[in-house]
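S.K.: missing the sequence, but the structure's below:
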């Protein structure tokens, strides 16, 4: 079919070579394959692969697998491995690293053993050929990983175990490939070649693990442009992959390591993460899947009997061996059946390292003139890739649905009420602090919380102007853009009120806000207070949790969270809420949370963290006296977040020494990022009005001053 439309005079030849039409057809496949597959209840990934079969050389020959498919296909492959490392829950990974190693061991050993036996016994291949063929069964590619991301399961235990095992088995499989490939290289000189290979791989791994985090931390602090950050992260991915290829290993390992290293600098709920996932899932990964389908020759199954036999043996052995590895892992650690299915589904697909192994083995010519891996193995491999990808996608989709249903059924009514009750409002005034406040809100809100954020800008009726109104609208628009980039909806509110504090309080009541986030007040003159009149009036006018934040570094570059907790803080109404939120923030940012409190309060802290399953690396130290707060200056660094849990006057945990906090913070903690938390308290001030406590702005009284002086005098004594 040289001229498909010769009768019409358009002169469209097949395969199409014009870049414009190639890209258009690929986009059409990416657009319609999920729609068609969705109606048939088939995973979208299968649609991409089958579409590649149809339009490829062995189908209707509409598109040629040219350099564009090789380029974008390799980028997509590296992207899959990068996202697997980037989205991994590092806390869960560290806790389950032993399970991951065990699964990696079984998913390598079982396919190797079955592969060698069946290749020599059923197919009659030599030992070297059988070992290389078995290593192809041992490796696997996380083709179905986009399904996991779509269902929001990237951070569960079974996924972490599978990804950890993937790194182990791919590394060992590529080592087998390197050894066999090196046996037939002319430059291989005895054991020195292998020693140098191991040394280079270890040195490169150390360079990526040690050097790349420092480079990321420096860049993210210096540059906050979203495009620059996106390009920088991609450059780190391909730098890691390229360096790994330079030392003789596959680039997928370098991309995976880069994802692990950059993990803590790209929070799971952040604009940068959303951009990375969007670009990969919209273009690069589908391009790779279509390219995989284009190399599959289905006709060989019906034209060559030996190729059919090899394809059947390879597909059956690869599938059975991966299922056995997942089943043994499930029984070893008493996991659920749905977790076993998920592990098997993720680990069954063969593509990346398998393709590398078969192509390298096919190019090796033995002294007898035969190829190490003949044409039957090459054709059998591409058929195995097709069927294992289909099995992987179907099993993963079903297992993911089952796990989501189990989690939904296991969620108690109390948990659902907690999730539904969380509603954040951000008061925006200074455009320089908006990004930090939004990013903090994204890290502390519940991941299943679907309620929109409320962004508020209040204009004082007594000091209104067109310039102030325009500035407020720009601030709200900027807030909406930042949150939308993280796939989070925001409702903006521009309000006119007699004073800013009352505007915030009234908006919070109207929208049933549970958490109010504001930036730290900037002193305008020497007589101005540390928090400002607005903040003091806000604290006295609402019983909801108020968080006052100041960030000197981007939120994603924080390395530690230090929380100072006063005595009797456990008796406050909002104690559990802020504890879980701080642990949630540490989990998403990948940093430790250090709690300093009295022994009694620490016991409550540990109990809540264990009960709520906060799942973070928390450290506990005793802070006997609140006046010893200054001792924490030795524990703080520039990239640490200092969290001070305070209380309103009249609360159980309120102490007279709280009045000294502004001076202490200004003098000793001015070079640290700061977050002050005023937890929920019992009783709404709007509903509690009495003769003994009329509604007014809370300020220091003569009584308070006398008490403070007596307290200081006895303290000195």
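M.R.: Received, thanks. None of the values given here were measured: they were computed from a predicted structure.
S.K.: please count neighbours and contacts with C-alpha atoms only from this point.
M.R.: Will do.
S.K.: look up how far residue 498 lies from the most centrally placed residue in the chain.
M.R.: Geometric centre of the chain, nearest residue: residue 87, 3.1 Å, by CA atoms, centre = their mean. In this structure, residue 87 and residue 498 are separated by 46 Å, where distance is defined by CA to CA, to the nearest Å.
S.K.: before we move on, the earlier item: touching, the residue nearest to the centre of the chain and residue 155? I think so.
M.R.: Yes. Residue 87 lies in contact with residue 155 (CA atoms under 8 Å); the separation is 7.0 Å.
S.K.: span of stretch 456-473 from start to end?
M.R.: Its start and end residues considered, stretch 456-473 measures 10 Å (CA to CA).
S.K.: show me the contact partners of it.
M.R.: Residues outside stretch 456-473 that contact it (CA atoms under 8 Å, 6 or more residues apart in numbering): 425-429, 475-476, 492-500, 503-504.
S.K.: and what of stretch 537-552?
M.R.: Contact with stretch 537-552 is made by 433, 436-437, 501-502, 504-505, 513-520, 574, 648, 671-686, 696-698, as judged by CA under 8 Å, 6+ apart.
S.K.: of the residues you listed, buried ones?
M.R.: When burial is judged by neighbour count using 16 or more other CA atoms under 10 Å, the buried members of those are 433, 436-437, 501-502, 504-505, 513-520, 574, 648, 671-681.
S.K.: just the ones of these in strands?
M.R.: Among those, the subset assigned to strands under DSSP state E consists of 515-519, 673-678.
S.K.: could you export these as CSV, including distance to residue 619?
M.R.: Rendered in CSV, the data for those read as follows (distance: CA to CA, whole Å):
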residue, distance to residue 619
515, 26
516, 27
517, 26
518, 28
519, 27
673, 20
674, 19
675, 19
676, 20
677, 19
678, 22
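S.K.: biggest separation within those residues, which pair?
M.R.: Considering CA to CA, no two members of those lie farther apart than 515 and 673, which are separated by 19.8 Å.
S.K.: and of the ones in strands among the buried ones among the contacts of stretch 537-552, the nearest to residue 264?
M.R.: Checking those against residue 264 with CA to CA, the nearest one is residue 673 at 18.0 Å.
S.K.: second structure follows, compare the two:
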């Protein structure tokens, strides 16, 4: 029997594995199985990946060695963590907490160094440069537990924003210290060194925050339909930014974080692009990085003498103590809760990327000895384990506390769960834009899918048009799945388009109707005005939004809202206001309210009570009878959000008559949303006239349609 095949097969499994396909499949199996197995014994998945890396690494079973492929994916994973941290940062909150981030960045930098330097210099007896470099290592931290924060959905918590903001400050400061010490060791610490470093950092910042956002905005607007290209473009920006940071004299992780901040406003958190970024990172790149961290750990250093154990224990205790003291002081200053303090400690206590970079550079330059190197490896393992447990425990407490707060208003919670959005479509060219807006508007607690509706006129080509409508609507399911948005499609036939929309809205129990902007094509339509909107608004007492979307939402710089007097007394006031707050948060843009003083007070109270991070300004001097000359103050990049009212409602005024025609005249190409709020908690505005509903009227309209077709056929034959 020929044994060559078996010999070849066995050779493929020689340790460490060398076949790239086998290496990749092995790591994928670890990524798949380790979190599942360890979840049974309530160990965070992150720890499972790190421990798995230790077991299969060169210092464990030697199944995998540090190859170029593993290094590449590990680097991508680290950059991805920093990029997502910058991307998920709520810039409105960050602007409000930037002073807190500065304070925490200073605390988490100075306290560990203040404890670490005396330990290294006086107790362990190291030289000045060695002591400074080792002490600076204590100040660094890697957001290795950030995926836990994302999983529990508390990335918007202020404590998280403070830590993320502080990370960039402290890591940048530490890496500058590394550059200074390296310059000192090489004798290059002179004026030229400082001028070169400062100049390169200024140029790097200008590229990231001036050039990159403009290029990205142009790219997203010109290639709006090329969704795959959007993701490739984002990746290109991340790695280019990392490269530029390295050229500027700081670590690539700083560049990745800056890339996240630069693209933050252009990638809404509910968008399909954001979902793709998080999915690929959490599924592939970040687990690769965590496994590679575990592969660095050499457990055998514990048995290499008492000196290694003493140094390792001292470094680990000081590293954890310094970060805990920084988080405790931050809690006292900012008046945070105990779980928030624990989140700060959990996120800032893990030492991995920057720590390893400092120690390896120092060891290669013979500034740091093998005792500190081995001790740091143990420190990395211990701090990553503690950080993961602390962060997960704190995240659970914060989620539970938020649930308790929400339980106080159970009726509101149930109302949010029952939110049901209906999108009647006439022009399929705007389907994706309407879905994007609905995905942002849709409350994340809602259990209902977004319903897409196409009403086909009942004529000779009705069957063909119905099949075509269903086909076009079906394409939306694939598009919506990219952002994990549930979609239900409905295509129906009706003699009266408005009647079909009204009937379907009742069948689906829709409470929000998101309609496209009515287009008037005939002379009669232009003369009579918008009967499409008017017919739905008068027949249904639901929150109605008529939307004209000519350009991408991310291109806006402000939301300009006009609220008529007494609009705060309408039943649907909180609904349309909540959609503004969501839109402002997702697009990270301010809101300008044109309203009177009483409406302003109501809005300010809601913002304060709900602790919204909305940046709002108010203009009270408004002539509501001559509202539309505001065109002089409206910018091309503004999103208009006009609140109207139904006839007979408390906020209705004669100035709102023919508002659609006025908007078309003054702002023909502007993105705008016209809102008709619900007036009372009722399914129908004119319930006492039940026999006059649009469905009943449609029966008469069917007869008229038949007569019209008959007359048309007579003239056609003639």
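M.R.: Happy to help now that I have it. Remember, it's a predicted structure, so these values are computed and weren't measured experimentally.
S.K.: count of neighbours near residue 581 of structure 1?
M.R.: If you count neighbours by other CA atoms under 10 Å, residue 581 of structure 1 ends up with 17.
S.K.: do the one 3 residues further on as well
M.R.: Residue crowding around residue 584 of structure 1 was assessed by other CA under 10 Å; the count is 21.
S.K.: same deal with residue 668 of structure 2?
M.R.: Residues lying near residue 668 of structure 2 (other CA under 10 Å) number 12.
S.K.: counterpart of it in structure 1?
M.R.: The criterion is TM-score structural alignment: under it, residue 668 of structure 2 has residue 670 as its aligned partner in structure 1.
S.K.: and whatever helix or strand residue 148 of structure 1 lives in, what's buried?
M.R.: Using DSSP states H and E, residue 148 of structure 1 sits within helix 145-150. When burial is assessed from 16+ other CA under 10 Å, helix 145-150 of structure 1 yields the following buried residues: 145-149.
S.K.: and stretch 29-46 of structure 2, by the same measure?
M.R.: By neighbour count on 16+ other CA under 10 Å, the buried set for stretch 29-46 of structure 2 is 30-31, 34-36, 38, 43-46.
S.K.: which residues are in contact with that stretch?
M.R.: Outside stretch 29-46 of structure 2, the residues that touch it by CA under 8 Å, 6+ apart are 48-49, 52, 145, 283, 287-288, 290, 388-389, 392.
S.K.: in helices only, show me the residues you listed.
M.R.: Counted as lying in helices by DSSP state H, out of these, are 48-49, 52, 287-288, 290, 388-389, 392.
S.K.: please list the members of the buried residues of stretch 29-46 of structure 2 that lie in helices.
M.R.: In helices, judged by DSSP H, the following of these are found: 30-31, 34-36, 38, 45-46.
S.K.: can I assume residue 545 of structure 2 sits in a strand?
M.R.: Yes. Secondary structure assignment places residue 545 of structure 2 in a strand (DSSP: H, G, I helix; E, B strand; the rest coil).
S.K.: what residue of structure 1 takes the place of it?
M.R.: Using TM-score structural alignment as the criterion, residue 545 of structure 2 maps onto residue 547 of structure 1.
S.K.: does the nearest residue to residue 494 of structure 1 once chain neighbours are set aside belong to a helix, a strand or coil?
M.R.: Spatial nearest neighbour of residue 494 of structure 1, excluding adjacent residues (CA to CA, 6 or more residues apart in numbering): residue 457 at 5.1 Å. Of the three states, residue 457 of structure 1 takes strand according to three-state DSSP.
S.K.: and for residue 521 of structure 2?
M.R.: Residue 521 of structure 2 carries the three-state label coil when classified by three-state DSSP.
S.K.: which is the succeeding secondary structure element to the helix holding residue 148 of structure 1?
M.R.: helix 157-183.
S.K.: list the helices and strands the helix holding residue 148 of structure 1 packs on?
M.R.: Identification of packing neighbours for helix 145-150 of structure 1 by 3 or more CA pairs under 8 Å, 6 or more residues apart in numbering; DSSP states H and E yields helix 375-410.
S.K.: mind listing residues that contact stretch 704-713 of structure 1?
M.R.: For stretch 704-713 of structure 1, the surrounding residues in contact (CA under 8 Å, 6+ apart) are 656-657.
S.K.: make it 7 Å
M.R.: Residues lying outside stretch 704-713 of structure 1 but in contact with it, judged by CA atoms under 7 Å, 6 or more residues apart in numbering, are residue 656.
S.K.: what do you get for stretch 86-96 of structure 2?
M.R.: Taking CA under 7 Å, 6+ apart as the criterion, the residues outside stretch 86-96 of structure 2 that touch it are 156, 161, 257-258, 260-261, 263-264, 588, 613-614.
S.K.: nearest to residue 321 of structure 2, of those residues?
M.R.: Closest approach between the contacts of stretch 86-96 of structure 2 and residue 321 of structure 2, by CA to CA: residue 161, at 22.0 Å.
S.K.: for the closest one, what are its contacts?
M.R.: Residues in contact with residue 161 of structure 2, defined by CA under 7 Å, 6+ apart, are 89, 94.
S.K.: the closest residue to residue 658 of structure 2 other than its chain neighbours: neighbouring residues, count only.
M.R.: Of all residues beyond its chain neighbours, the one nearest residue 658 of structure 2 is residue 529 (7.1 Å), with distances taken as CA to CA, 6+ apart. Around residue 529 of structure 2 there are 17 other residues, counting by other CA under 10 Å.
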